[in-house]
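*Asks:* Can you look at this prediction? I've put the sequence above it.
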Amino acid sequence: MNALELRFVWLLTVLGSDTLRALASNRLWSEDLLNDFVPSGRVSNRLVRSLNNKDDTAVALAKASSASSSSAEVGTKDEKAENVELKAKNPESPKVDLKNLEKEINKKLQKQTELEMQELQKELPAEAHPVGFAHSSVKILRDPVGHPVGFVGEKMMSVATKGKTRFPLIKGGGGHRVMDLSQFLWYVQGLVWALLVVFLVYVVVDYTLWSDFSYWSRRGVPTRSPVLPFFGNSLLKWRRHLFLEPSEFIKQYGTIYGWFEGKVPWLTVADPNALKEILIKDFDSFTDRQTFPTMKPYIRLMMSDLTGGDWKKVRSLVSPVFTSGKLKAMTPLVVKCAERLRENIKIAMRESESSVIEVKPIFSIYTSSVIASCGFGLDTVLKVDDPFIVHGRAMFVNPLQTSILSVLPLAFPRVVARFLPHAFPFESLQFFIDVGKQVVENRKEERVKENYNSRKDFMDLLLDAQEKDDSGLLTDECVVAQVILFLLAGMDTTSNLLVMLVHELASHPDIQEKLFAQTKEKIREHDGDIGYEMVHNFPMLENVINETQRLWPATGSVARRCTQSKQLSNGIQISQGTTIQIPIYHLQRNPEFWDDPNEFHPDRFQNNTERNPVSFMPFGLGPRNCVGSRFAQLESRLAAVHLISKFKFSVSEGATTRVEFSKGNTQLHPLGVRVRVELRQ
């Protein structure tokens, strides 16, 4: 930053707060400001109010000056103020010669300024003399109407000269000069033009030298258009349903095409053979996921953000947490939350006169309760306004997502990570970090006691894994990071699945009744015990949930990064650092794999063992699939059984079966799904 920019930053610091506050409120006058123009005496608050109420400014100023000049005759300060007020009320006050008044005020101001400058000269060292633009005399500044105005406030003066003068000064070597408003505006205008020129030069250099938007065409790969500087193909992403986009472009460019997210080359791959190579056969060349630069260490420690050897080690430590035996032990905690879910549905029915309820908030409480209990070890009854719910919901609300600002992370990812922390809800993240740290500390204190009774929850299992870790990777911070990832990966995805499950059952009453009959039979077979064994030996329930996930996957696409250059069997060369987009939503509705792909037919999963593995992967595919997929299935199935056995869902009168989804990201977030609920006898 050069000297010119440093001066401008200093001026904004000194002048910004008071000036902008006054301009925003259109109240440029203050008692201190009037005293700048009438230095020999104080003015009344009534006069200040009259000026701010847009009375004749010049006349009021003249009356104030006249009042101050007669201070010797009036006597006390109270008498002076009273004299000013009486003269302001007197309709027969003599006319004021404004020209003479201005000259008189200028003389007083100049004399006072010279005296104050002399005092300041004595206090400041030689290398800290106030300097500025050449302006030999102090003049009254006027607004466009002609009224005398000022933009200097008490706070600004104290910053500039420790209260010794009422005019803005810049420290440096030189003489004593005062900057007026016109010079300040000229200064700002010059800087704006300079910044604009620098920005345009940067755009040209970035587009011509630093960006390679011919990357894919030179490799013979079809490329989306148009491609724009900085933003690539993603300028209007906040206005679109991103999970639908790949299907549109696959029709136009084929099953493999290139595009740019910002300046980064991406390759969309929907070819089944190429996907098997990327996800399974040649996984060692595509081990990493897409990550976003962040300054927060807890995010970097999440398994989803770890890369290379660190990911492999942490994955090997965490995977045993989700074995069948561990999930069975954790099932009672989930069942308890599912029973509360059933009660919350009843409460919502009582509060709704028509028994039509919005289901997403209720399902969010359920998934949050499961995570609080199984992840954080908090056995508490959560309500909609509970901090755990509020902060959990905030974690999925990105303020940049639905505005034009959503393209900033694409063009300037590191700048956004450094200077726009609110692109991610770090306040809510910090809440869960604090909770997680406290739980780890408390749990470690309990575990050393002889009579400790393990909850067999996610936290206990991670601490068990930590004790067996000889690499030092699974630190307390890493444990907390995995619990928070458990929240991020499981809260919204499972609640969205339950929303769409209820929606499909309400829209297909014949399938719902068949599932209800089989649910009653299964409950009788297990003597009323709704647990792990029951929900994992229930083929129709599994088929219904699978079909819901096929139509409405948690995310429309997933990404993998090429960690070492690789040539696919079709001849396409993928360079290290390239990001691969895998369009799950498109693949799971591809007519090449599925008959009537847009219809809800759970029976299609009956004995469907011959399907292509890339045609259905709601939890991903290959070594880097979702580590918690089995827990998510347990959680959703237990909730479904508790719902189907007690309630009947139907489409509310006049409602449409079409579901609206949020825009701006690849995840599927249903909006405002409402259904009619009846209690089964």
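*Replies:* In hand now; what should we look at?

*Asks:* can we go C-alpha only for contacts and neighbour counts from here?
*Replies:* OK.

*Asks:* Can you pull out the residues in contact with the helix or strand where Phe516 lies?
*Replies:* Phe516 is part of helix 509-525, with elements assigned from DSSP states H and E. Helix 509-525 has contacts (C-alpha atoms under 8 Å, 6 or more residues apart in numbering) with Leu505, Ala506, Asp529, Ile530, Met534, Phe538, Met540, Leu541, Val641, Ile644, Ser645, Ser650.

*Asks:* and with 10 Å instead?
*Replies:* 502, 504-506, 527-531, 534-535, 537-541, 544, 600-602, 640-651 (C-alpha atoms under 10 Å, 6 or more residues apart in numbering).

*Asks:* Helix 509-525 and the helix ranked longest in the chain, what's the angle between them?
*Replies:* Under DSSP state H, the helix in the chain containing the largest number of residues is helix 476-507. Put simply, helix 476-507 runs at 120 degrees to helix 509-525, going by axes from the mean of the first three to the mean of the last three C-alpha atoms, to 10 degrees.

*Asks:* Flag every buried residue along helix 476-507.
*Replies:* 477-507 (16 or more other C-alpha atoms under 10 Å).

*Asks:* Next up, a structure to set beside the first:
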Amino acid sequence: MALPIPADSEPVKAPLVTQPLGFFGSLRAARTNLLGILPELAVRQPMVSGKTGVRWHMVMDPKALRRILLEKVEDYPKSVVTKNLLRPAIGDSLFVAEGQHWRWQRRAAAPAFSPRNIANLAPVMTAAAEAAAERIAQAGPRAVDVYAEMVRTTFDVISDTTLSGEKRFDRKAMHRAIDNYIDIAGRVSVFDLMGLPGWVPRPGRIVSGNAVARMKQVADDAIRDRRETQAHTPPDLLDLLIAGEDPETQRRMRTPEIRDNLLTFIVAGHETTALTLGWALYLCAFAPDIQSDVAEEAKAVLGTRAATAADIPNLPRTREIVDEALRLYPPAGLLSRTALAEDELGGRQIRPGDTVMVPIYALHRNRLLWDRPDAFDPARFREGVPVDRYAYLPFGDGPRICIGAGFALQEAVIILATLLARFRFRPVAGRTPKPVMIITLRPEGGVWLTAEPI
């Protein structure tokens, strides 16, 4: 049964904390939903500080964020907790590495994500969008978990753009391993909150060792097979990583480095885009008038075909939906850094060892920075409307801005426009998704919608 949505209501949001949680309360919240540690003050103030085992600061002030992410980036490396959570799975890849080891990898990998190479991969995205539309159509009038559909769609994209449909690549096994790792090992432990070093064993991460081993074995096999065959035309991301070279040192990635970065792209490259699309479709169903406006644009541009990279400049309303979904439900809802040096942020003293958090979820809803911050209003991203660069950080910023941002945005617009041109999505009574963050901000319970052909 379709659920009518009041015109003045707001889309679902996570409840924020109004009372101090204490050490064990924070641990419980962090293990079940990281958004549960965010104080309500974080959407009303530029900074919030406290102590839970270690001193911490939540920063929502754009000037301070510019300092952390751009001006003093070397003094604010990824936090110990972040590294402890992710290093077992993705090693010292681009997402985790620091300093010179990060810099040479970034330079070697950058050509793989050039606008030309991303555009060359667009036909894979178009084919995946077409396949998703066909599956939704075949499901008929019944409710569909569109988030699950988007997970399948974006995993097909990342599989074919990283491995070009490698026959020996077991997609289901890899997907199960990724989910297993996030569910078991991607949760903050009491040791993390106490600030204990990464070499102290975390029970959940010991249990998840088999999942990590399976992920790495699949990637190693794919790299070995690719080295024994010719590169594809156009080259996929694995070809480009193998061929990549740091122009300053002429250093190339060895198999372990290629594998860790390949796993990073596979894990992050499909999960984050699937989340963006799942939440975007929920928002479109939530606001039928906005959905109609965007659908008209998509139908006028596409007719009955799937979108391509060439269509993106003609789909500004679709891009606005993607941008607003990334604001309300940023896949990386919380970034964490560990201060290495004395500093001052927003008038507060920062000491070496302090945890400095960038709660993207709260930043994107901060009342000092956004008008009606909890409302769904994609027009706020319309051309000519000013947006403070450091008030909107779905991909981070500075030298460590997400290397795959262009890839993700191209994919999201292609898939979303294709679906909105063909279906009218409506919410389902009693199936409102719940924003829950473990490593990424997922819709707990899925995004259940009915899809009526237009």
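*Replies:* Structure's in. What do you need? Model, not experiment: these values are computed from the prediction.

*Asks:* I'd like to know which of the contacts of helix 509-525 of structure 1 are buried.
*Replies:* By 16+ other C-alpha under 10 Å, the contacts of helix 509-525 of structure 1 give 502, 504-506, 530-531, 534-535, 540-541, 544, 600-602, 640-645, 647-651 as buried.

*Asks:* Among these, name the ones in helices.
*Replies:* 502, 504-506, 534-535, 540-541, 544, 640-644.

*Asks:* Output the residues you listed in JSON lines; the columns should cover distance to Val318 of structure 1.
*Replies:* Output for these, formatted as JSON lines (distance: C-alpha to C-alpha, whole Å):
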{"residue": "Val502", "distance to Val318 of structure 1": "32"}
{"residue": "Glu504", "distance to Val318 of structure 1": "34"}
{"residue": "Leu505", "distance to Val318 of structure 1": "35"}
{"residue": "Ala506", "distance to Val318 of structure 1": "38"}
{"residue": "Met534", "distance to Val318 of structure 1": "26"}
{"residue": "Val535", "distance to Val318 of structure 1": "24"}
{"residue": "Met540", "distance to Val318 of structure 1": "31"}
{"residue": "Leu541", "distance to Val318 of structure 1": "28"}
{"residue": "Val544", "distance to Val318 of structure 1": "29"}
{"residue": "Ala640", "distance to Val318 of structure 1": "27"}
{"residue": "Val641", "distance to Val318 of structure 1": "28"}
{"residue": "His642", "distance to Val318 of structure 1": "29"}
{"residue": "Leu643", "distance to Val318 of structure 1": "31"}
{"residue": "Ile644", "distance to Val318 of structure 1": "33"}
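
*Asks:* what's the farthest-apart pair in these?
*Replies:* Greatest spacing in these, by C-alpha to C-alpha: Ala506 and Met534 (23.8 Å).

*Asks:* Would you mind listing the residues in contact with the alignment partner in structure 2 of Ile582 of structure 1?
*Replies:* The alignment partner of Ile582 of structure 1 in structure 2, by TM-score structural alignment, is Val358. Residues near Val358 of structure 2 by C-alpha under 10 Å, 6+ apart: 47, 57-61, 65, 68-69, 333-337, 393, 396.

*Asks:* same check, this time on Arg205 of structure 2
*Replies:* So Arg205 of structure 2 contacts 84-86, 88-89, 181-182, 184-187, 189, 211-212 (C-alpha under 10 Å, 6+ apart).

*Asks:* next one: Ser615 of structure 1
*Replies:* 270, 272, 550, 584-590, 592-594.

*Asks:* What subset of these is buried?
*Replies:* Ala270, Arg550, Ile584, Tyr585, His586, Leu587, Gln588, Arg589, Asn590.

*Asks:* could you redo the residues you listed as CSV and give each row secondary structure and distance to Val435 of structure 1?
*Replies:* Listed next are the buried ones among the contacts of Ser615 of structure 1 as CSV, based on DSSP: H, G, I helix; E, B strand; the rest coil; distance: C-alpha to C-alpha, whole Å:
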residue, secondary structure, distance to Val435 of structure 1
Ala270, coil, 41
Arg550, helix, 35
Ile584, helix, 34
Tyr585, helix, 35
His586, helix, 39
Leu587, helix, 39
Gln588, coil, 38
Arg589, coil, 41
Asn590, coil, 43
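
*Asks:* Specify which member of those is nearest to Lys336 of structure 1.
*Replies:* Checking the buried ones among the contacts of Ser615 of structure 1 one by one against Lys336 of structure 1 (C-alpha to C-alpha), the nearest turns out to be Arg550, at 28.2 Å.

*Asks:* Gln549 of structure 1 pairs with which position in structure 2?
*Replies:* Per TM-score structural alignment, Gln549 of structure 1 is aligned with Leu326.
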